[in-house]
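S.K.: need coordinates for the below:
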Amino acid sequence: MPLTTRPLTRDDLDKSDALIDEAFGEPPSGTTPPSADDPPRPGYHAFGTFDDDHLVARLATRGYHSWFGGSAVPSGGIAGVVVTAERRGTKLLDDLFRVALDDGLRERGEAVSTMFCTAPGIYRKFGYEVISSYDTVEVPAVALARIGAPAGVRTRRATPGDFEAVCRVYDTWAAAQNGPLTRRGPAFPADAKAYIDAFTGVTLAVDDAGDVIGFASWRRGQGSGDHATLEVSDLLALRGDAYRALWHVLGSFGTVVGQVRLHTSGHDVARLSLPSAHWKAVEREPYMLRVHDVPGAFAGRDWPVNGDVAFSVAGDHLGTTNGDWRLVIERGKATCAPAAAPDGPVLTPGGLALAWAGAQTCANLRMAGHLSGGMENDQALDRMLAPRPIHIRDHF
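M.R.: Predicted coordinates:
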């Protein structure tokens, strides 16, 4: 009987949960499993491939917006990709990704999709490439204890009434990067009390005018001594002295914990305030991106300079990006349409993802095998695509 790939329904929940448990392990004891009676998860869409009545592969997409080039770009987050053990390596993901991306993401205007992965090589076939990673780093608390409290910035504990101020700091920081989720929309309910209650504390950095210019959200964890850890989910600020003020508070735990563990990515400017070179990566999860709709991806964000350049894409296994394209940028807005690109640069699908995200220059793409053909448009592409820091702050 031929394989069938379709959206999953509530009637498929038990089969889907069993497949997830098979791949990722059973949930912790005491965890309440999802029920078919639960309301639908906003922005969540699951797809499965069936062999007769047996679910043999599944994945889910989540509706997000990500900051790229100062614009909030609709983007689909790919999660929970699973193939049953006996069918791995049999190309079941081909049709699954084709249906999920084309029938799912494109219909909702999500021209790009992103994912965390443990094996990037599996997903390069589908045009995904690593643009950054979600990192966990450790800094000895005793090193932070040497950071003095700066003048002109005070710290205090946040209350639910500070939620909008915290969101403004995050939005200002995130809009200046490439990659962070907007933390708006159905996946991020605006529940101020739930946000504050999720942490042991949220510490604010406040300037002389009383404005919130930074925050750190942290959990104390268990125990004390050299092996105890203070977990920091966010450490973000809009000024260097605000970073130092927040590090100073975190360093005050140096008498009871051995290290501060921070979730971060890329070249975090928070590191510039540290007095030592301590910054030990203890976990790193690659973050991949695919451009699925070329015209939609370029039209969906702002661009810093005007330009007109032709390029080609070749080798897309899913077929949606292959062809010759002409990119025209005027007054910050782009149009990208099919057009002849004789002897111009040729990008792989992964190279397109890296270039669009601003993660690599043309020179680096050529060295990595993601760009070939004529070099006369390389400088124009670099100038138009304008790489900027890439940061990831949310795991899904």
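S.K.: hey, let's count contacts and neighbours off CA atoms from now on
M.R.: Fine.
S.K.: the helix or strand containing G80 - contacts with which helices or strands?
M.R.: Following DSSP states H and E, one finds G80 within strand 71-83. The helices and strands touching strand 71-83, judged by 3 or more Cα pairs under 8 Å, 6 or more residues apart in numbering; DSSP states H and E, are helix 13-24, strand 54-68, strand 112-116.
S.K.: winner for burial among the ones you listed?
M.R.: Neighbour counts (mean count of other Cα atoms under 10 Å) averaged over each of those peak at strand 112-116, with a mean of 25.
S.K.: quick one: list the elements packing against that one.
M.R.: Using 3+ Cα pairs under 8 Å, 6+ apart as the test, strand 112-116 ends up in contact with strand 71-83, strand 280-291.
S.K.: if we can go back for a sec, so which of the helices and strands packed on strand 71-83 is nearest R239?
M.R.: Among these, the nearest to R239 by Cα to Cα is strand 54-68 (20.4 Å).
S.K.: just want the angle from the closest one to helix 13-24.
M.R.: Per axes from the mean of the first three to the mean of the last three Cα atoms, to 10 degrees, the angle that strand 54-68 makes with helix 13-24 is 70 degrees.
S.K.: so strand 54-68 versus strand 71-83, what angle?
M.R.: Going by the same axes, to 10 degrees, strand 54-68 makes 160 degrees with strand 71-83.
S.K.: strand 54-68 relative to strand 112-116, how many degrees between them?
M.R.: With the same axes, to 10 degrees as the basis, strand 54-68 and strand 112-116 are set at 110 degrees to each other.
S.K.: figure out how far strand 54-68 is from the centre of its chain.
M.R.: The chain centre lies 13 Å from the centre of strand 54-68; the measure is Cα atoms, centre = their mean, to the nearest Å.
S.K.: other SSEs contacting that strand?
M.R.: On a contact count with 3+ Cα pairs under 8 Å, 6+ apart, strand 54-68 meets helix 13-24, strand 44-51, strand 71-83, helix 92-98, helix 163-175.
S.K.: right, so those: which one is the most enclosed?
M.R.: Ranked by mean neighbour count under mean count of other Cα under 10 Å, those are led by strand 71-83, which reaches a mean of 23.
S.K.: that one: how far from the chain's middle?
M.R.: 9 Å.
S.K.: between it and strand 44-51, how many degrees?
M.R.: 30 degrees.
S.K.: circling back: tell me which of the helices and strands packed on strand 54-68 sits nearest to D382.
M.R.: With Cα to Cα as the measure, strand 71-83 is the member of the helices and strands packed on strand 54-68 nearest D382 (18.8 Å).
S.K.: alongside the first, I'd like the structure of this one:
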Amino acid sequence: MDIELRAVKDEAEAKRFMIACEATFGDELTDDDWKDFKNVLESDRTIAAFDGDDIIGTAAAFSFRLTVPGGGEVRAAGVTVVGVLPSHRRKGVATKMMRKQLDDVRAAGEPVAILWASEGSIYQRFGYGLATVGQQIDIPRTKTRLLNDPDRVGTVKVGVPMENVGDLSKVYDRARSERPGMVARSEKWWKHHTLRDPERHRDGGGPRFSGILEIDSEPAAYALYRMHHKWDDGSPQGHIEVKELVATSPVAEREMWRFVFDIDLTASVKAWWLPQDSPLMLMLMEPRSLKARASDSIWARIVDVPGAFEARSYNGSGEVVIDVSDDFCPWNEGRWSFDISDGKARITKTDADADIKLHARELGALYLGAFTFAELERALRVETWTEGAIGRADDLFRTARKPWNPEIF
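M.R.: Below you'll find the model as predicted:
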């Protein structure tokens, strides 16, 4: 089968590209979808797989700035719209697209690629590792009493999200500077991606609202939410759906959740993609009632070992030698010296004996701090060749906060 891979040439072909992508997921491209998506799609970063004149596979990437441990940033490819039509699956098309994409990412000087996976098994083949974990909750409003509940702090303003991008971005940017895994958002991204709210994606709920908490006249947290109304024998049985809740301090986070929990005419609150280390469970009188469930969020592919790991910070000083196997990006293969001095790394190839051996997938899981070397060792995913190496490595790599990415892209 002769498959041609190339970027789309013009807007008409870009629209065909997105129609094909939606078809791979059994959906259709509406005019509203296209109106927004064409504003964020980077046409030169698309990979269209052609069988003759037909587009039968799609992949693309966004040019992101990703926050890493220590508050710095690294350029990252935000992999998106990956799909192959059912007629052409299991014929190597996805592998060819991933091969071309990672080669392009490397050529562009981006050390990392990140994505949300439809199925983790697909992308682990290509060296992606689980880089952030999110939590989903579903709590009855009758069980939302706060522990050691103090007086309210601040005031909340409810409005239309599109009219409050300035305040939303202020909160988000402050939070992002301290949270690995979050990506920078432009005004265009806010308007055409984060805040887009087509009726067909509301799942029977109402329009999305923003609640913005102000403390000392400054925006300190926000919640993007919608109400799902349902009544049974005159009593409300619906729920609040929280799309995103971001705060700049623990107090602001507590007060933002207090606001959400107090919204009347609903029976429960549901939220997706809370951080792995969300303090909410410890803030409640009845933590079990959260019914918290963990799930994979973004996956990371280390494309350039020194470029990725020298961009983040570490703890103290020390050295660990890691032997990396990487069959899909062989330039990463070999033994790497992670020489840490006062929290900064110098990473070079070395002939020294390795302390730890792992696959590129594990580098992705370690990169932002979602998992430790010890956790990976207990999962039989790393080999230790030097006594005490796991502890030394974890002391160096330990992060203050777990990584988080709140938005599917």
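S.K.: TM-score of the superposed pair?
M.R.: After superposition, the two chains reach a TM-score (TM-score structural alignment, normalised by the length of the first structure) of 0.84; 389 aligned residues with a Cα RMSD of 3.4 Å.
S.K.: hang on, the earlier thing: need the helices and strands packed on strand 71-83 of the first structure in TSV with distance to V294 of the first structure, can you?
M.R.: As requested, those are arranged in TSV below (distance: least, Cα to Cα, whole Å):
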stretch	distance to V294 of the first structure
helix 13-24	32
strand 54-68	15
strand 112-116	9
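S.K.: which one of these lies nearest to P180 of the first structure?
M.R.: It's strand 54-68; of those, that one is closest to P180 of the first structure (Cα to Cα) at 5.5 Å.
S.K.: what's the mean deviation for that closest one versus the second structure?
M.R.: Taken over the aligned residues, the distance from strand 54-68 of the first structure to the second structure averages 1.8 Å (mean Cα distance after the TM-score superposition for the first structure).
S.K.: can you tell me what R290 of the first structure aligns to in the second structure?
M.R.: In the second structure, the residue paired with R290 of the first structure according to TM-score structural alignment is R301.
S.K.: roughly how far does the counterpart of L358 of the second structure in the first structure sit from A386 of the first structure?
M.R.: The equivalent of L358 of the second structure in the first structure is L347 (alignment by TM-score structural alignment). Per Cα to Cα, to the nearest Å, L347 of the first structure is found 17 Å from A386 of the first structure.
S.K.: who has more neighbours out of these two?
M.R.: Per other Cα atoms under 10 Å, whichever of L347 of the first structure and A386 has more neighbours is L347, with 26 against 19.
S.K.: leaving out the residues flanking it, which one is nearest to T61 of the first structure?
M.R.: I78 (4.7 Å; Cα to Cα, 6 or more residues apart in numbering).
S.K.: in contact with that neighbour, which residues?
M.R.: Listed by Cα atoms under 8 Å, 6 or more residues apart in numbering, the contact set of I78 of the first structure reads L59, A60, T61, R62, S113, T114, M115, F116.
S.K.: wouldn't the second one be in contact with G43 here?
M.R.: Just to be clear, that refers to A60 of the first structure. No. A60 of the first structure lies out of contact with G43 (Cα atoms under 8 Å); the separation is 10.2 Å.
S.K.: what span of the second structure lines up against the strand holding G80 of the first structure?
M.R.: Strand 71-83 of the first structure corresponds to residues 72-84 in the second structure, going by TM-score structural alignment.
S.K.: verify the stated contact: L265 of the second structure with I240.
M.R.: No. The pair L265 of the second structure and I240 fails to qualify as a contact (Cα under 8 Å) at a distance of 9.4 Å.
S.K.: count the neighbours of V269 of the first structure for me.
M.R.: Around V269 of the first structure there are 12 other residues, counting by other Cα under 10 Å.
S.K.: show me what it aligns to in the second structure.
M.R.: So, by TM-score structural alignment, V269 of the first structure is matched to P279.
S.K.: any idea how far its match is from L290 of the second structure?
M.R.: Going from P279 of the second structure to L290 of the second structure by Cα to Cα gives 12 Å.
S.K.: name the SS class of the aligned partner of I322 of the second structure in the first structure, please.
M.R.: Aligned counterpart of I322 of the second structure in the first structure: F311 (TM-score structural alignment). Judged by DSSP: H, G, I helix; E, B strand; the rest coil, the three-state class of F311 of the first structure is strand.
S.K.: wait, isn't F311 of the first structure in contact with R326?
M.R.: Yes. Taking Cα under 8 Å as the definition, F311 of the first structure is a contact partner of R326 at 6.4 Å.
S.K.: common neighbours of the two, please.
M.R.: A341.
S.K.: neighbour count winner among these two?
M.R.: Shown here are F311 of the first structure and R326; by other Cα under 10 Å, F311 has more neighbours (24 against 17).
S.K.: contacting residues around the more buried one?
M.R.: Applying Cα under 8 Å, 6+ apart, one finds that F311 of the first structure lies in contact with D324, W325, R326, L327, A341, G344, P345, V346, L347.
S.K.: residue contacts, the match of V269 of the first structure?
M.R.: Contacts for P279 of the second structure (Cα under 8 Å, 6+ apart) come out as P250.
S.K.: show me what A311 of the second structure aligns to in the first structure.
M.R.: Alignment note (TM-score structural alignment): A311 of the second structure maps to G300 of the first structure.
S.K.: could you do A393 of the second structure as well?
M.R.: In the first structure, A393 of the second structure lands on L381 (TM-score structural alignment).
S.K.: what of G238 of the second structure?
M.R.: Per TM-score structural alignment, G238 of the second structure is aligned with A228.
S.K.: its match - that's part of a strand, no?
M.R.: Yes. Assigned with three-state DSSP, A228 of the first structure falls within a strand.
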